[in-house]
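Trainee: Below: sequence and its predicted model.
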Amino acid sequence: MSAPIISETFPPLKNDLILRAAWGQKTERVPVWLMRQAGRYLPEYGEFKEKNKVSFFEMVKTPSMACEITLQPIKRFDLDAAIIFSDILVIPQVLGMGVEITEGKGVVFDFLLETPDDMKKLYADTDVYRELNYVMEAITLTRHQLQGKVPLFGFSGAPWTLMKYMIDGSASAPLPKARKWLVTYPEASHQLLKLLTDKIVDYLSGQIKAGAQILQVFDSCAGELGPNLFHKFALPYLKDIAYRLKEQMSLQKLECVPLVVFAKDTHFATEELTNSGYDVVSLDWTQKPTHVRNLAGGKVTLQGNLDPCMLYAQKDELIKEVQNMLKKFGTQRYIANLGHGVHKDVDPENVKVFVDAVHKYSEEINESM
């Protein structure tokens, strides 16, 4: 089953700043968005959830709800992109693993992969476009509801990060069972990572067809691998996703959309990531902007990397940090963001300060040049 290519039916885009930045084109100011910009830190999100008495995945799986939540930060802040309200764990779900996210408990799986024999429980032949059609519907609905105000991000978890959740059950398990798999069952690990890669490519291709205008691959657990395991079990699959998506865009005559990779804590692989086939490399807050600029050599756009904790700072201190970040990254081939997601207890007013400061001071820098 394939999705119709319907992008020509969408309202015309009014703000293409983030797309121009991603493609390396000149921008009059730095575009800005935030990872986890729709969610628990917004009072309207809590009010929506309480009013509708719904669980997290009920909201994800109801296109009208996912659309409304996606739009909440766009209505509140002068952001340059929306990102569809969903979760990276929808892929393990359609592979047959029950997953819930609950207050107090976090992520709860109905079973985890203990040995390679458990891979037989996975629905390897599942059609992710059909099974995740609610995401596609949410993307299409949101594109229309945005009325062209800003572009819409689609996204997926990366193979290694999804594998870690499927084995460890969380991003911070007490024992490194997933890393143990890599060294104990290398063949089975590659088999699982290949399966996940295939599903991710199908999933992200479907998101383009549904109307996503830019895509991000989240490898949030990448840094725990270290150089050797990352280069063997993560980087090849990240590169394969980028290559195959660009191939699909060409072969299926899909809209050509920029690809963003976020591999957290991978200081040891920065240069390799800038050569991995992605148009944008997103950085966590522990990376040095000037160092990465030198490594990238103008080949890719950079994204990031304010420490999310700076959103707790006083207004003047936060503005100084934004100014410092802009000076180090420069105002071209750059997308401002945090170095990870927004923390749930952040004051939304500080998000506004951050967003507005990026725009104001990047415009001033451009005008002075």
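Mentor: Thanks, I have the structure now.

Trainee: can we go C-alpha only for contacts and neighbour counts from here?
Mentor: Will do.

Trainee: The spatially most central residue of the chain is in what secondary structure piece?
Mentor: With distances taken as C-alpha atoms, centre = their mean, the residue of the chain nearest its centroid is residue 216 (4.2 Å). Using DSSP states H and E, residue 216 sits in strand 214-219.

Trainee: picking up where we left off before, what sits against the residue nearest to the centre of the chain?
Mentor: 153-156, 259-262 (C-alpha atoms under 8 Å, 6 or more residues apart in numbering).

Trainee: Take this one as well and set it beside the first:
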Amino acid sequence: NPNPNPNPNANSNLNLNPNANLNTKAFKEWALPRMQRIASELRKRHPTTPLLAFPRGATYSLPQLQACGYDCVTMDTATPRAQTRAALQTAAAATAPPAGHVSSVQGNLDVKLLQRTENGGADGLGDEAIVRAAVEAMLAELGPQSLIANLGEGLTGKEDPKLVQTFIDTVHEVSESMIAKEAAVAQA
């Protein structure tokens, strides 16, 4: 039997493995219509509540979710930052209001950077200087505005509190500096 699925009516595009990601076709067929409905229904019931979507493993869909009306879209660690920002702006410019807004983004620092390692950062992880450099790179690519600086995945419980604090402090310091520079340029 080439189809081991006991349900002969099951759609072969739908993978029920919780660790698998939907391919583009399956996402458009199965997830996107439901995400549109969720956004529409929530917007009707709670018109002033910001909506956030995190399509883990399907961040290729962020412009489509933006068009659904999500105010913020979350990037996992595999999402290219600058390319995502550009895609969201391009998609918004091509879409008539009210869906023509540009969503904020959330993410996407790798949580592994916040885990202390045995070799003191020699592997590129678990060091304050490495965390600072990674945050600076993230902010350089995404900018400080319309950004929820966050992790690309959730905390695992293995994070060093000092490295988490370095992440938070660096986000504040660097974004405040970037915003001040933007304001100075705007006033000039």
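Mentor: That came through fine. What you are looking at is a predicted structure, and each value in this text was computed from that prediction instead of being measured.

Trainee: now the strands for the second structure?
Mentor: Listed from the start of the chain, the second structure has strands (DSSP state E) covering 52-53, 72-74, 104-109, 147-151.

Trainee: coming back round to it: just the contacts of residue 216 of the first structure: which are in helices?
Mentor: Among these, none falls in helices (DSSP state H).

Trainee: Make JSON lines from those residues and add neighbour count and distance to residue 194 of the first structure to it.
Mentor: JSON lines is the format used below for these (neighbours: other C-alpha atoms under 10 Å; distance: C-alpha to C-alpha, whole Å):
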{"residue": "153", "neighbour count": "23", "distance to residue 194 of the first structure": "24"}
{"residue": "154", "neighbour count": "28", "distance to residue 194 of the first structure": "21"}
{"residue": "155", "neighbour count": "24", "distance to residue 194 of the first structure": "18"}
{"residue": "156", "neighbour count": "22", "distance to residue 194 of the first structure": "15"}
{"residue": "259", "neighbour count": "24", "distance to residue 194 of the first structure": "20"}
{"residue": "260", "neighbour count": "25", "distance to residue 194 of the first structure": "20"}
{"residue": "261", "neighbour count": "27", "distance to residue 194 of the first structure": "18"}
{"residue": "262", "neighbour count": "25", "distance to residue 194 of the first structure": "19"}
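
Trainee: Residue 353 of the first structure: which of the residues you listed is nearest?
Mentor: residue 153 (22.5 Å; C-alpha to C-alpha).

Trainee: Surely the closest one and residue 140 touch.
Mentor: No. With contact defined as C-alpha atoms under 8 Å, residue 153 of the first structure does not count as touching residue 140 (11.6 Å).

Trainee: Just give me the neighbour total for residue 224 of the first structure.
Mentor: Using other C-alpha atoms under 10 Å, residue 224 of the first structure has 15 other residues around it.

Trainee: Now do the same for it: its match in the second structure.
Mentor: Taking TM-score structural alignment, the alignment pairs residue 224 of the first structure with residue 21 from the second structure.

Trainee: who does the helix ranked longest in the first structure touch, helix- and strand-wise?
Mentor: Ranked by residue count, the top helix of the first structure under DSSP H comes out as helix 186-210. Under the contact criterion of 3 or more C-alpha pairs under 8 Å, 6 or more residues apart in numbering; DSSP states H and E, helix 186-210 of the first structure touches helix 128-131, helix 133-146, strand 152-157, helix 159-168, helix 235-251.

Trainee: How about that helix, which residues are buried there?
Mentor: Across helix 186-210 of the first structure, burial judged by 16 or more other C-alpha atoms under 10 Å covers 188-190, 192-194, 196-210.

Trainee: what angle separates it from helix 133-146?
Mentor: For helix 186-210 of the first structure against helix 133-146, the angle by axes from the mean of the first three to the mean of the last three C-alpha atoms, to 10 degrees is 40 degrees.

Trainee: now helix 186-210 of the first structure against helix 235-251, angle please.
Mentor: Going by the same axes, to 10 degrees, helix 186-210 of the first structure makes 30 degrees with helix 235-251.

Trainee: any idea how far residue 179 of the first structure is from residue 185 of the first structure?
Mentor: As judged by C-alpha to C-alpha, to the nearest Å, residue 185 of the first structure and residue 179 of the first structure stand 10 Å apart.

Trainee: Neighbour count: the two, which is higher?
Mentor: residue 179 (19 against 15).

Trainee: Tell me which residue of the second structure matches up with residue 322 of the first structure.
Mentor: Under the alignment by TM-score structural alignment, residue 322 of the first structure pairs with residue 135 in the second structure.

Trainee: wait, what's in contact with its match?
Mentor: Contact analysis of residue 135 of the second structure by C-alpha under 8 Å, 6+ apart lists 109, 167, 170-171.

Trainee: Straight-line length of stretch 143-161 of the second structure, end to end?
Mentor: The straight-line separation of the ends of stretch 143-161 of the second structure (C-alpha to C-alpha) is 25 Å.

Trainee: what's that stretch in contact with?
Mentor: 74-77, 103-112, 114-116, 171, 175-176, 178-179.

Trainee: let's see 7 Å
Mentor: Stretch 143-161 of the second structure is contacted from outside by 75-77, 104-111, 114-116, 175, 178-179, using C-alpha atoms under 7 Å, 6 or more residues apart in numbering.

Trainee: try stretch 76-88 of the second structure
Mentor: Contacts of stretch 76-88 of the second structure (C-alpha under 7 Å, 6+ apart): 56, 59, 63, 102, 107-110, 141-142, 152-153.

Trainee: quick one on the thing from earlier: from the contacts of residue 135 of the second structure, which two are the most distant?
Mentor: Once C-alpha to C-alpha is applied, the contacts of residue 135 of the second structure give 109 and 170 as the farthest pair, at 12.3 Å.

Trainee: Those two: which is more packed in?
Mentor: Shown here are residue 109 of the second structure and residue 170; by other C-alpha under 10 Å, residue 109 has more neighbours (23 against 20).

Trainee: which residues touch the counterpart of that one in the first structure?
Mentor: Structural alignment (TM-score structural alignment) places residue 109 of the second structure against residue 306 in the first structure. Applying C-alpha under 7 Å, 6+ apart, we find residue 306 of the first structure in contact with 285, 337-339.

Trainee: export these to a markdown table and tack on distance to residue 240 of the first structure and neighbour count?
Mentor: As requested, the contacts of residue 306 of the first structure are exported to a markdown table (distance: C-alpha to C-alpha, whole Å; neighbours: other C-alpha atoms under 10 Å):
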| residue | distance to residue 240 of the first structure | neighbour count |
| --- | --- | --- |
| 285 | 26 | 19 |
| 337 | 25 | 26 |
| 338 | 26 | 26 |
| 339 | 24 | 24 |
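
Trainee: No further queries at this time; thank you.
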